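Novice: Sequence first, predicted coordinates after that:
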Amino acid sequence: MPAAITITGTRTTEHRPLGEYDAVFAEYLAPFADGATHFYIGGAVGIDSLALLWLVTEARSKITVVTPGTLADQPFEARQAIATAQGKGRLGELIELRHSDHPSTGAYHFRNRWMVDRSEFVIAFPRGVDQTRGTWYTANYAAEQRKPRLIVPV
């Protein structure tokens, strides 16, 4: 069982009903959510926020949320999900990387590399196969680091 897992995924999730994401997370995150695994999640909307909320209610694992800038820079929906995790005492740590170029693609890539570098395994939830998207960037970076990946298209 990996000691640390990065979760990465699309910000665009409106194309599926929310209940379907719960089912996907139950299938692909639950096997690691027994309390022994530490999850790293970006503090964005979409998969980041949905996975965070699922982990808060369904897992016993430690959760770290990582933002490329500061919490205040994050979209309202993402800040709400983080506040829910904090309010329930489930957020182990909030890391604000304060990247000097935030918001930018480079800042998000920096955040994703930071999480992967601290993980042993990456679970990616991409929408589509466009390899230029952030989720694929993160999954490919993990492969370059010789870390196993689980790709779950959404």
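Specialist: Received the coordinates, thanks.
Novice: When you work out contacts or count neighbours from here on, use the C-alpha atoms and nothing else.
Specialist: Fine.
Novice: how much space between Gly128 and Pro153?
Specialist: 7 Å (C-alpha to C-alpha, to the nearest Å).
Novice: Spatially central residue for the chain, please.
Specialist: Nearest to the geometric centre of the chain sits Ile41, at 3.0 Å (C-alpha atoms, centre = their mean).
Novice: Show me what the host helix or strand of that residue is in contact with.
Specialist: Taking DSSP states H and E as the criterion, Ile41 maps to strand 38-42. Strand 38-42 is contacted by residues 3-8, 48, 52, 61-67, 111-112, 115, 119 when judged by C-alpha atoms under 8 Å, 6 or more residues apart in numbering.
Novice: In strands, which of those residues appear?
Specialist: Among those, DSSP state E puts 4-8, 62-67 in strands.
Novice: Make CSV out of these and add neighbour count.
Specialist: Listed next are the ones in strands among the contacts of strand 38-42 as CSV, based on neighbours: other C-alpha atoms under 10 Å:
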residue, neighbour count
Ala4, 22
Ile5, 24
Thr6, 27
Ile7, 27
Thr8, 29
Lys62, 20
Ile63, 24
Thr64, 21
Val65, 23
Val66, 22
Thr67, 25
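Novice: structure B:
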Amino acid sequence: MAITGTRSIGDAPDDRLAEVFEAYLRPFAGPAAHFYVGGASGVDTAALQWLAAHSESALTVVVPCRTVDQPPGPAEVVERLRGEDRLAGVVEMGATLLGKAAYHARDRWMVEHSGFVIGFPRGEESLGGGTWYTLNYAAEQGRARLVVPL
């Protein structure tokens, strides 16, 4: 499963996000599940932390460049979870220039490695962003999608 979502929230799963994740991630987060998370600020990092703490699911972080090129908060979370042996893997796609093309390549990779995509967009601000790009790409690829507006 791939997770995509807005960056315009905090990196930590606050009470509201924890309720949303409990309702919409928990049902899919069994020990045989494998989640791909984008490693960006916002929903990516909050969901990663929540899943690491509340599930036994395999977790893989997919970044468009290298982990050290990610924002400090998300990079620290990835390194901490890696040190705790909580990650199944980290995929560093090696982009040399960060921008829409690199992020969209990462998003397509996650969709192509998943049978199901869970998206957490935030209102209309996300219409032209990566969350809807990923959800629309998943639809084009015939992947099941769950959209949970924040």
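Specialist: Structure's in. What do you need? All values reported here derive from a predicted model rather than from experimental measurement.
Novice: ok, now which ones touch the counterpart of Glu79 of structure 2 in structure 1?
Specialist: The equivalent of Glu79 of structure 2 in structure 1 is Ala83 (alignment by TM-score structural alignment). Contacts here follow C-alpha under 8 Å, 6+ apart; on that basis Ala83 of structure 1 touches nothing.
Novice: element containing Ala83 of structure 1, please.
Specialist: Judged by DSSP H and E, Ala83 of structure 1 forms part of helix 76-87.
Novice: Which parts of the following helix or strand past that helix count as buried, going by neighbours?
Specialist: Heading C-terminal from helix 76-87 of structure 1, the first helix or strand you meet, by DSSP H and E, is strand 93-96. Under the neighbour-count criterion of 16 or more other C-alpha atoms under 10 Å, strand 93-96 of structure 1 has 94-96 buried.
Novice: Also stretch 63-82 of structure 1?
Specialist: 63-71, 73-74, 78-79, 81-82.
Novice: Leu29 of structure 1: which of these is nearest?
Specialist: Ile63 (12.7 Å; C-alpha to C-alpha).
Novice: Which residue in structure 2 occupies the aligned position of that closest one?
Specialist: Using TM-score structural alignment, the equivalent of Ile63 of structure 1 in structure 2 is Leu59.
Novice: ok, that match - contacts?
Specialist: Contacts of Leu59 of structure 2 (C-alpha under 8 Å, 6+ apart): 34-37, 48, 51-52, 86-89.
Novice: before we move on, back to that, how about the buried residues of stretch 63-82 of structure 1, which pair is most distant?
Specialist: Farthest pair in the buried residues of stretch 63-82 of structure 1, by C-alpha to C-alpha: Ile63 and Asp73, 20.0 Å.
Novice: about what we covered before: any chance of JSON lines for the ones in strands among the contacts of strand 38-42 of structure 1, columns distance to Tyr141 of structure 1?
Specialist: JSON lines is the format used below for those (distance: C-alpha to C-alpha, whole Å):
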{"residue": "Ala4", "distance to Tyr141 of structure 1": "16"}
{"residue": "Ile5", "distance to Tyr141 of structure 1": "14"}
{"residue": "Thr6", "distance to Tyr141 of structure 1": "12"}
{"residue": "Ile7", "distance to Tyr141 of structure 1": "13"}
{"residue": "Thr8", "distance to Tyr141 of structure 1": "12"}
{"residue": "Lys62", "distance to Tyr141 of structure 1": "23"}
{"residue": "Ile63", "distance to Tyr141 of structure 1": "21"}
{"residue": "Thr64", "distance to Tyr141 of structure 1": "20"}
{"residue": "Val65", "distance to Tyr141 of structure 1": "19"}
{"residue": "Val66", "distance to Tyr141 of structure 1": "17"}
{"residue": "Thr67", "distance to Tyr141 of structure 1": "18"}
